[in-house]
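Trainee: Okay, predicted coordinates and the sequence, questions at the end:
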Amino acid sequence: MAEQKKSKGLHIGLWVAQVLLAAAFGFAGFMKIATPIDQLAEGGMSFVNSFEAGMVRFIGISEVLGALGLILPAALRIKPVLTPIAAVGVAIIMVLATTYHVMHSETFLPNIILFALAVFVAWGRFKKAPIQAK
């Protein structure tokens, strides 16, 4: 009985982490896709000045796809193994973002927090509370 409660609590915690990650990456990615590049640079996204417009759009598309991958396969129970794979992809994005921010002497704490959440989701959905396909 205690194992079921523990498993249910972990399952809920993983869903909360997935939704938070999906919201963060979906919002950030959509902004990179939909906002004109010059407005992104003016809005405080300093990395925009370092990359070509195509690279910024690619990063945005990657973030939106990661957000969708964190939610849809698990929620629809269609190929749910794609959810922890998406979490690994999001963690890789955060490693790259952290490296960039460290190299430019910028704050990287949000990247570390998102990385930790992504690793938690990947670990939980691969090992402890995988979602079964239909």
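Mentor: Nice, I can see it.
Trainee: contacts, neighbours, all on C-alpha from now
Mentor: OK.
Trainee: Spatially central residue for this structure, please.
Mentor: residue 90 (4.1 Å; Cα atoms, centre = their mean).
Trainee: isn't that residue right up against residue 116?
Mentor: No: here residue 90 does not reach residue 116: they are 10.3 Å apart, not a contact under Cα atoms under 8 Å.
Trainee: Identify the contacts common to those two.
Mentor: Shared contacts of residue 90 and residue 116 (Cα atoms under 8 Å, 6 or more residues apart in numbering): none.
Trainee: Comparison target, given below:
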Amino acid sequence: MNIALWVVQGILGLAFMMAGMMKSFQYEKARASMPWVKEVSKGLVLFIGLSELLGGLGLILPEATGIAPVLTPIAAIGMAVIMLLAAIYHAMRKEYQAIGINIVFLALSVFVAIGRL
């Protein structure tokens, strides 16, 4: 079970860090590749990006270093909340193709949260 949790944490951590880096530091690239970015403020996109970046780090670093490992399931719960809100937002915009990945990441984040608690 520990190996499965590490694999999922690695995948989620890298995916969230990559998405967060693009939204935080490459705004124009995010604006060109994600339609919703054009319709919300730059500040909100930056906030979401930083949240994803820090959440991705939180999924890996506390458990890997042994320093405050209780932060890993907390980060997983936070990322699950972000993915739930993203799925609701995309559903309201009728962007159904984007909801699938949100649901998958939501389920994987819940798996990590439960597994690490």
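Mentor: Sure, I can see it. Since this is a predicted model, take the numbers as computed values, not measurements.
Trainee: circling back: the residue nearest to the centre of the first structure -> the second structure?
Mentor: In the second structure, residue 90 of the first structure lines up with residue 79, judged by TM-score structural alignment.
Trainee: residues touching its match, list them.
Mentor: By Cα under 8 Å, 6+ apart, the neighbours of residue 79 of the second structure are 52, 55, 106, 109.
Trainee: how about 10 Å then?
Mentor: The neighbours of residue 79 of the second structure, taking Cα atoms under 10 Å, 6 or more residues apart in numbering as the test, are 12-13, 16, 51-52, 54-56, 58-59, 73, 85, 105-106, 108-110, 113.
Trainee: average offset between the helix or strand hosting residue 90 of the first structure and the second structure?
Mentor: Residue 90 of the first structure belongs to helix 82-103 when elements are defined using DSSP states H and E. For helix 82-103 of the first structure, the mean deviation from the second structure after alignment is 0.3 Å (mean Cα distance after the TM-score superposition for the first structure).
Trainee: Give me the next element, helix or strand, following that helix.
Mentor: Counting by DSSP H and E, the element after helix 82-103 of the first structure in chain order, helix or strand, is helix 109-123.
Trainee: Which part of the second structure matches that following helix?
Mentor: Taken onto the second structure by TM-score structural alignment, helix 109-123 of the first structure occupies residues 100-114 there.
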